[in-house]
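Trainee: Sequence below, structure please.
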Amino acid sequence: MKLALGSDHGGFRMKEMIKAYLRTENIEFEDFGTADENAVDYPDFAEKVAEAVAGGLYDRGILICGTGIGIGIAANKVPGIRAALCHDVFSARASREHNNANILTMGERVIGPGLALEIVKTWLAAEFSGGRHACRVEKIAELERKYYK
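Mentor: Here you go, the predicted model:
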């Protein structure tokens, strides 16, 4: 698996912690920024990661800002992206199994580091169930095609 990572200043420390975990697990990733805690605009990093995932250069992405909300909204503007805000393990698993989420978003100011790592582990391990969920994900793609002409 190859991951694209990104954050704004509000998610920088959590992104660095996740990078350390990924290194210990030998999971390949690229950090699309930001490089420190100086104030930046989250849409810039959401776009970089979302384009890399939508373009097939990376299998999945993880984006982090203060709440996980803004960075996820921005990422979901890129066709082909299904970014899911997850602040609990159940939602992380369901986002993959039911929605085939290809980007995980989290908020550093909302959850602690221990829970964040459990969410990442769960999200990375979960696979899309397909079946009855596949037609629903296809309907999401149809909405994209309808409105992104």
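
Trainee: Please count neighbours and contacts with C-alpha atoms only from this point.
Mentor: OK.

Trainee: so how many other residues sit close to the nearest residue to N38 once chain neighbours are set aside?
Mentor: Sequence neighbours aside, H9 is the residue nearest to N38 in space, at 5.8 Å (criterion: C-alpha to C-alpha, 6 or more residues apart in numbering). Counted with other C-alpha atoms under 10 Å, residues neighbouring H9 total 21.

Trainee: Was I right to think H9 contacts C65?
Mentor: Yes: applying C-alpha atoms under 8 Å as the test, H9 and C65 come out as touching, 7.0 Å apart.

Trainee: residue ranges of the helices in this structure, please?
Mentor: 12-24, 42-54, 69-75, 89-97, 113-125, 132-147 (DSSP state H).

Trainee: helices or strands up against the first one?
Mentor: The helices and strands touching helix 12-24, judged by 3 or more C-alpha pairs under 8 Å, 6 or more residues apart in numbering; DSSP states H and E, are strand 2-7, strand 60-65, helix 113-125.

Trainee: Run through who's touching the longest one.
Mentor: Contact partners of helix 113-125, identified using C-alpha atoms under 8 Å, 6 or more residues apart in numbering, comprise 14, 17-18, 21, 86-89, 92-93, 95-96, 104, 106.

Trainee: To compare against the first, here's the next sequence to fold:
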Amino acid sequence: MKIVIGSDHAAYKMKEHIKEYLKNKGIEVIDEGPYSEDRVDYPIYAKKVCEKVVNKEADYGILMCGTGLGMSIAANKVKGIRATLAYYPKMAELARQHNNANVLVLGGRTMGFELAEWTVDTFLETSFEGGRHEKRINLISEMEENL
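Mentor: The predicted structure is shown next:
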């Protein structure tokens, strides 16, 4: 499995923690930055991560900012991305099962490292159910085409 990650300055420490956590589990990680806690603009990193997911250079993306809200908004502007903000594992589980989410967004200032780890694990271990949910994903894709 290959995961691409990115953050803003507010979630830099969480990004670094999650990067090492994934690597220790034997997961390949592409770090799109930033590479310090210097102030940055989160949409830049959302775009970098989402492009790698859409272009199939990574299986999933993980984005982080202070609350996760800005990254969620920016990520979902990229055609083909279904980003979900998840503050706890059940949100990540349902986003994968029902929405086939391909980018997980975490809040660096709203959750601790351990909760973030559990949420990441749940996201990566949960499969899309398909079925009735497939129709809804297709409707979302049609919305992207018709904008």
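
Trainee: ok so, going back, in TSV, list the helices and strands packed on helix 12-24 of structure 1 along with mean neighbour count and distance to L143 of structure 1.
Mentor: Converted to TSV, those look like this (neighbours: other C-alpha atoms under 10 Å; distance: least, C-alpha to C-alpha, whole Å):
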stretch	mean neighbour count	distance to L143 of structure 1
strand 2-7	26	25
strand 60-65	28	21
helix 113-125	17	25
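
Trainee: Let's have the ones you listed in JSON lines, adding distance to K139 of structure 1.
Mentor: Formatted as JSON lines, these follow (distance: least, C-alpha to C-alpha, whole Å):
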{"stretch": "strand 2-7", "distance to K139 of structure 1": "26"}
{"stretch": "strand 60-65", "distance to K139 of structure 1": "20"}
{"stretch": "helix 113-125", "distance to K139 of structure 1": "22"}
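
Trainee: and of these, who's closest to V137 of structure 1?
Mentor: When those are ranked by distance to V137 of structure 1, counting by C-alpha to C-alpha, first place goes to strand 60-65 at 16.1 Å.

Trainee: Counting by contacts, list what the closest one packs against.
Mentor: strand 2-7, helix 12-24, helix 42-54, helix 69-75, strand 103-107.

Trainee: Recalculate using a threshold of 6 Å.
Mentor: Strand 60-65 of structure 1 is packed against strand 2-7, strand 103-107, with contacts defined by 3 or more C-alpha pairs under 6 Å, 6 or more residues apart in numbering; DSSP states H and E.

Trainee: Now for the residue lying closest to A101 of structure 1 once chain neighbours are set aside, how many residues are close by?
Mentor: In space, and not counting its chain neighbours, A101 of structure 1 is closest to R82: 4.8 Å by C-alpha to C-alpha, 6+ apart. Using other C-alpha under 10 Å, R82 of structure 1 has 25 neighbouring residues.

Trainee: coming back round to it: can you give me the distance of the residue nearest to N38 of structure 1 to E138 of structure 1?
Mentor: Using C-alpha to C-alpha, to the nearest Å, H9 of structure 1 is found at 34 Å from E138 of structure 1.
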